[in-house]
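Q: coords below, sequence missing:
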């Protein structure tokens, strides 16, 4: 894959400055959209967990093994077949997004992403039933620092890391297979290994996706297709959002303190 870290030769100074400014605006939109998505995820997870649990025994309809009291709402979303819909809906939306992106406008794609982020928050709300709030906040901070450093390196490095893509995708497929196998085995040692390897895979994907977003913009900036660039920013935000969320989950499984 050709490296587009440098502006193509033959482009005038004014055009180069225009592309540089466009790249900064593009990356700001990517990170801004991702940040709003993360905020929606956090708010949805916090709100749903608050509605699902109670400290009043009289208002509880069920009790978890760790002592958490569930409301009737919590019993429905965590103890009925609806939990599978909540779990699988975000996954279905990711696949549908890839198929629908060409038919959606840039504004439509952005709304789709925000709805998706809120649904992820609903599916992740159960972490508040499993881990302490302090532990979740601590791991979120660690993930944020690691993500920022990896993304910054992916953006600024002169090294072409496009070759990482095939290895990272292969590793991701192997990780998914291992998770499915361990769903039946329920091996704590295997779960720990999966989380550790998962952190490395999503760390690599963070740097790789950041450089890919940058290079894709530089490749297509010459055409001036604003509608395409708007959609590309949403797709880039989704890629980095998924890297962050998955790295956070893996780190939480490794270092989170359970209730």
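A: Yep, that arrived. These figures come from a predicted structure and were not determined experimentally. Numbers count the residues shown, from 1 in each chain.
Q: From here on, just use CA atoms for contacts and neighbour counts.
A: OK.
Q: Grab the longest helix from this structure for me.
A: helix 13-52 (DSSP state H).
Q: next structured bit after it?
A: Next in sequence after helix 13-52, counting helices and strands by DSSP states H and E, comes strand 53-54.
Q: Wait, residue 69 touches residue 63, no?
A: Yes: using Cα atoms under 8 Å, residue 69 is in contact with residue 63, at 4.6 Å.
Q: more neighbours, these two?
A: residue 69 (23 against 14; other Cα atoms under 10 Å).
Q: Tell me where the stretch 51-200 of the chain has strands.
A: For the stretch 51-200 of the chain, the strands defined by DSSP state E, counting those that start in this stretch occupy 53-54, 62-63, 69-70.
Q: Who are the packing partners of the last one?
A: In other words, strand 69-70. strand 53-54, strand 62-63 (3 or more Cα pairs under 8 Å, 6 or more residues apart in numbering; DSSP states H and E).
Q: now the first one, how far from the chain's geometric center?
A: Offset of strand 53-54 from its chain centre (Cα atoms, centre = their mean, to the nearest Å): 27 Å.
Q: Quick check: which of the helices and strands packed on strand 69-70 is buried the most?
A: Of all the helices and strands packed on strand 69-70, strand 53-54 has the most neighbours on average by mean count of other Cα atoms under 10 Å, namely a mean of 20.
Q: and it, what other elements does it pack with?
A: Using 3+ Cα pairs under 8 Å, 6+ apart, strand 53-54 sits against strand 69-70.
Q: How far off centre is the strand it packs on?
A: 29 Å.
Q: Got another one to weigh against that:
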């Protein structure tokens, strides 16, 4: 056996496996976004569904919405198929909840925010997957900043300052821009450290798709608040 041929062969196999993993992860994330977009458009034109998300029991979809990501990620490595279905159901529910923004913002504002968010996301996700720079510190700092932002946003609920809320929107965009890149790199590293089995790869792809989907949704919501300065119907 020619030992000189083994190392290049291993590298090629690793690259092929990584490419398959990234394609699966980003593909499922994109599918979730598509489902949310379609669900949002459908719900915004269906009064019965709008009533579900805006009525007296609107807190029920919100509770489920906050709980689902934990369920999806906890089941990903044990039951990948179930976790994938739950991810798509979560995307469907998110679309219904996001349809409420059609009551506040114009279609042009929503479309502008979506295109801007998608552009930023694609660029930063690609950067995170390609760059050799270690982004783990960036991710840790962004996570700490996110916690501080959430606390500040809760405080601003009582202050009712639209200016502070507007500034927070820019901070949120910066945070989730950084998280998109760091999460992309983190999932790549986790895959390279995994055993490469089919179940492991599928589970990790679902976890990554869930995390990146949340990054995109939050990025979109903050972008929407920024663009909403000109498109608000109030």
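A: Done, it's in. Since the model is a prediction, treat every value here as computed from it, not as a measurement.
Q: now what about the TM-score between them?
A: Comparison of the two superposed chains (TM-score structural alignment, normalised by the length of structure 2) gives a TM-score of 0.91, and 227 aligned residues with a Cα RMSD of 1.7 Å.
Q: returning to what we had before: how about the longest helix of structure 1: buried residues?
A: For helix 13-52 of structure 1, the neighbour count (16 or more other Cα atoms under 10 Å) marks 16, 19, 23, 26-27, 29-31, 33-34, 37-46, 48-50, 52 as buried.
Q: thinking again about what came up before, now render the strands of the stretch 51-200 of structure 1 as CSV, adding distance to residue 123 of structure 1.
A: Formatted as CSV, the strands of the stretch 51-200 of structure 1 follow (distance: least, Cα to Cα, whole Å):
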stretch, distance to residue 123 of structure 1
strand 53-54, 15
strand 62-63, 20
strand 69-70, 16
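Q: Show me the one of the ones you listed that comes nearest residue 137 of structure 1.
A: Comparison of the strands of the stretch 51-200 of structure 1 against residue 137 of structure 1 by Cα to Cα identifies strand 53-54 as nearest, at 19.0 Å.
Q: Residue 102 of structure 2 contacts residue 46, doesn't it?
A: No: counting by Cα under 8 Å, residue 102 of structure 2 does not reach residue 46; the two are 11.8 Å apart.
Q: what's stretch 194-213 of structure 1 aligned against in structure 2?
A: Mapping stretch 194-213 of structure 1 onto structure 2 (TM-score structural alignment) gives residues 168-187.
Q: and the matching stretch, how far from structure 1 on average?
A: On superposition with structure 1, the average gap between stretch 168-187 of structure 2 and its aligned counterparts reaches 0.6 Å (mean Cα distance after the TM-score superposition for structure 1).
Q: What's residue 143 of structure 1 aligned with over in structure 2?
A: Per TM-score structural alignment, residue 143 of structure 1 is aligned with residue 117.
Q: who touches stretch 24-32 of structure 2?
A: With contact meaning Cα atoms under 8 Å, 6 or more residues apart in numbering, stretch 24-32 of structure 2 is reached by 87-88, 91-92, 205-206, 208-210, 212-213.
Q: number of nearby residues for the equivalent of residue 90 of structure 2 over in structure 1?
A: Here residue 90 of structure 2 is matched to residue 116 in structure 1, going by TM-score structural alignment. Counted with other Cα under 10 Å, residues neighbouring residue 116 of structure 1 total 23.
Q: How about the contacts made by residue 116 of structure 1?
A: Taking Cα under 8 Å, 6+ apart as the test, what residue 116 of structure 1 contacts is 90, 93-94.
Q: ditto for residue 80 of structure 2
A: Contacts of residue 80 of structure 2 by Cα under 8 Å, 6+ apart are 199, 202-203, 206.
Q: what number of residues lie near the counterpart of residue 56 of structure 2 in structure 1?
A: Applying TM-score structural alignment, one finds that residue 56 of structure 2 aligns to residue 81 in structure 1. Neighbourhood size, residue 81 of structure 1 [other Cα under 10 Å]: 10.
Q: which residue sits closest to residue 204 of structure 1, ignoring its sequence neighbours?
A: In space, and not counting its chain neighbours, residue 204 of structure 1 is closest to residue 168: 7.2 Å by Cα to Cα, 6 or more residues apart in numbering.
Q: Which residues are in contact with that neighbour?
A: 201, 204-205.
Q: what stretch of structure 2 does the helix or strand in which residue 229 of structure 1 is found fall on?
A: Residue 229 of structure 1 is located in helix 226-255, with elements delineated by DSSP H and E. Against structure 2, the aligned range for helix 226-255 of structure 1 is residues 198-227 (TM-score structural alignment).
Q: List the buried residues in that stretch.
A: 199-227.
Q: and residue 39 of structure 1, what pairs with it in structure 2?
A: Checking TM-score structural alignment: residue 39 of structure 1 goes with residue 34.
Q: quick one: its match from residue 155 of structure 2, how far?
A: Relative to residue 155 of structure 2, residue 34 of structure 2 is positioned 34 Å away (Cα to Cα, to the nearest Å).
Q: same question, residue 127 of structure 2
A: Taken as Cα to Cα, the span from residue 127 of structure 2 to residue 155 of structure 2 is 34 Å.
Q: repeat for residue 110 of structure 2
A: Taken as Cα to Cα, the span from residue 110 of structure 2 to residue 155 of structure 2 is 27 Å.
Q: who has more neighbours, the two?
A: residue 110 (22 against 11).
Q: and the helix holding residue 229 of structure 1, what other elements does it pack with?
A: Short answer (3+ Cα pairs under 8 Å, 6+ apart): helix 226-255 of structure 1 packs on helix 13-52, helix 106-124, helix 133-156, helix 188-220.
Q: and residue 258 of structure 1, which of these is closest to it?
A: When these are compared (using Cα to Cα), the closest one is helix 133-156, at 8.2 Å.
Q: which other helices and strands contact the closest one?
A: Using 3+ Cα pairs under 8 Å, 6+ apart: helix 133-156 of structure 1 touches helix 188-220, helix 226-255.
Q: hang on, the earlier thing: which one of the helices and strands packed on strand 69-70 of structure 1 lies closest to residue 220 of structure 1?
A: Residue 220 of structure 1 sits nearest to strand 53-54 of all these, at 49.1 Å, using Cα to Cα.
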